[in-house]
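1. sequence and computational prediction follow.
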Amino acid sequence: MTIQIGQTLPDIDIAVIDDGADVQRSSTAPLFTGRNVVLLAVPGAFTPTCSERHLPGYVKHYDAFKARGLEVYCMAVNDAYVMKAWAISQRVPAGFKLLADGNGSFTKSLGLEMDGSAYGMGMRSRRFALYAEDGVVKLLHIESPGELRVTTAEAMLDATPH
């Protein structure tokens, strides 16, 4: 079942990449507890829409999120080394964390997985963005297949507290 507004994000082990530094292991609880976070999820690092339109919008508007006291994380069902290379290639700024959900455990626990087998991708994350305060989901936008509207940086800036 898909996570709902008002529910607490599950505590799952995940790999974290920040500022192109070494990969760190963490559970998700400390990443969200006591913080206001926008989490965007993409079907895959280095895929066309994700690399050309989705993540670049968040990189461009990162300072606007920070000015509101919001942290920004981007997650994909990819291994940590792919996510680290993607962070470097996309010039992701320091403080903007990429989360590598290599086995899809966090994605599955949110109920937001999709079957990308028809495209040779296996199980991946649906394209979504959520806003959480202290680990509690306050806003959840899930894209329809093939779309990029409600999860863009601009859409999330419009939807999150000012």
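-> Sure, I can see it. Numbers count the residues shown, from 1 in each chain.
2. from now on I want contacts and neighbour counts done on CA atoms only, so please keep to that.
-> Fine.
3. show me what stretch 150-162 is in contact with.
-> 38, 40, 54, 57-58, 61, 64-65, 68, 127-129, 131, 141-143, 149 (Cα atoms under 8 Å, 6 or more residues apart in numbering).
4. rerun that using 6 Å as the cut-off
-> 57, 58, 128, 129 (Cα atoms under 6 Å, 6 or more residues apart in numbering).
5. the third one and residue 38 touch, don't they?
-> Looking back up the chat, that one is residue 128. No - between residue 128 and residue 38 there is no contact under Cα atoms under 6 Å: 10.5 Å.
6. who has more neighbours out of the two?
-> Using other Cα atoms under 10 Å, the more surrounded residue of residue 128 and residue 38 is residue 38, with 25 against 21.
7. which residues does that one contact?
-> By Cα under 6 Å, 6+ apart, the contact set of residue 38 is 72, 130, 131.
8. mind giving me a markdown table with the residues you listed and columns for neighbour count and distance to residue 8?
-> Compiled in a markdown table, the contacts of residue 38 are given as follows (neighbours: other Cα atoms under 10 Å; distance: Cα to Cα, whole Å):
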| residue | neighbour count | distance to residue 8 |
| --- | --- | --- |
| 72 | 20 | 18 |
| 130 | 19 | 12 |
| 131 | 24 | 12 |
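9. use this one as the comparison:
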Amino acid sequence: MIQQGQALPAATLSQLTADGMVNHQVTELFANKKVVLFAVPGAFTPTCSESHLPGFVVLADQIKAKGVDIIACVSVNDAFVMQAWGEAQNANEIMMLGDGDASFTKALGLEMDTAAFGGIRSQRYAMVIENGVVTQLNVEEPKTFEVSSAEAIFASL
């Protein structure tokens, strides 16, 4: 599993924008920026839709006021699903990123194999990244939602 002080691995994440599909190279996307990246096991799922993403939607302006350039949500879903979920959640200030083949999640060592979601998914976590390096990593224990919440990340900034 990636640790604090380590650089993010090279990987590609996808985003559906008004201009079409964009494939972001992680190392370029997060270079020279302060980023809050949080991951959910699945879009449109209960805890993710009722608590995790909505917390970041509500606190986005306050988090960005702490010097954060990008707040991004990633899930092992395709960019189309992530974009639709973001729209449904009014996540205008959140970059919704798809890790369709779980390659980024696996490179981080934060994957989990679960029958409930039909295979490989991401563990629930949040991290702070500065210039491509993880400066804070909060990984949830299975079936919990505490350390990766928007409130926990905001309090730590």
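-> That came through, no problem. Just so it is clear, the model here is predicted, and its values are computed rather than measured.
10. now what about the TM-score between them?
-> Here the TM-score for the pair of chains, by TM-score structural alignment, normalised by the length of structure 2, is 0.95; 156 aligned residues with a Cα RMSD of 1.3 Å.
11. quick one on the thing from earlier: now the contacts of residue 38 of structure 1 in CSV, with secondary structure and distance to residue 109 of structure 1?
-> Shown next, in CSV, are these (DSSP: H, G, I helix; E, B strand; the rest coil; distance: Cα to Cα, whole Å):
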residue, secondary structure, distance to residue 109 of structure 1
72, strand, 20
130, strand, 14
131, strand, 17
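12. one step back: give me the buried entries from the contacts of stretch 150-162 of structure 1.
-> 58, 128, 129 (16 or more other Cα atoms under 10 Å).
13. the second one and residue 69 of structure 1: what is the separation?
-> What that stands for is residue 128 of structure 1. Going from residue 128 of structure 1 to residue 69 of structure 1 by Cα to Cα, to the nearest Å gives 21 Å.
14. and the end-to-end length of stretch 142-153 of structure 1?
-> Rule used - Cα to Cα; the end-to-end distance of stretch 142-153 of structure 1 is 13 Å.
15. to clarify, my last question referred to stretch 37-53 of structure 2.
-> Stretch 37-53 of structure 2 end-to-end distance (Cα to Cα) = 11 Å.
16. repeat for stretch 130-143 of structure 1
-> 11 Å.
17. with stretch 61-73 of structure 1 instead?
-> End to end - Cα to Cα - stretch 61-73 of structure 1 spans 13 Å.
18. for structure 2, which helix is longest?
-> helix 53-65 (DSSP state H).
19. that one against structure 1, how far on average?
-> For helix 53-65 of structure 2, the mean deviation from structure 1 after alignment is 0.5 Å (mean Cα distance after the TM-score superposition for structure 1).
20. buried set for that helix?
-> Across helix 53-65 of structure 2, burial judged by 16+ other Cα under 10 Å covers 53, 54, 56, 57, 60, 63, 64.
21. one more: stretch 101-111 of structure 2?
-> For stretch 101-111 of structure 2, by 16+ other Cα under 10 Å, it's 102, 103, 104, 105, 106, 108, 110, 111.
22. fine by me, thanks again.
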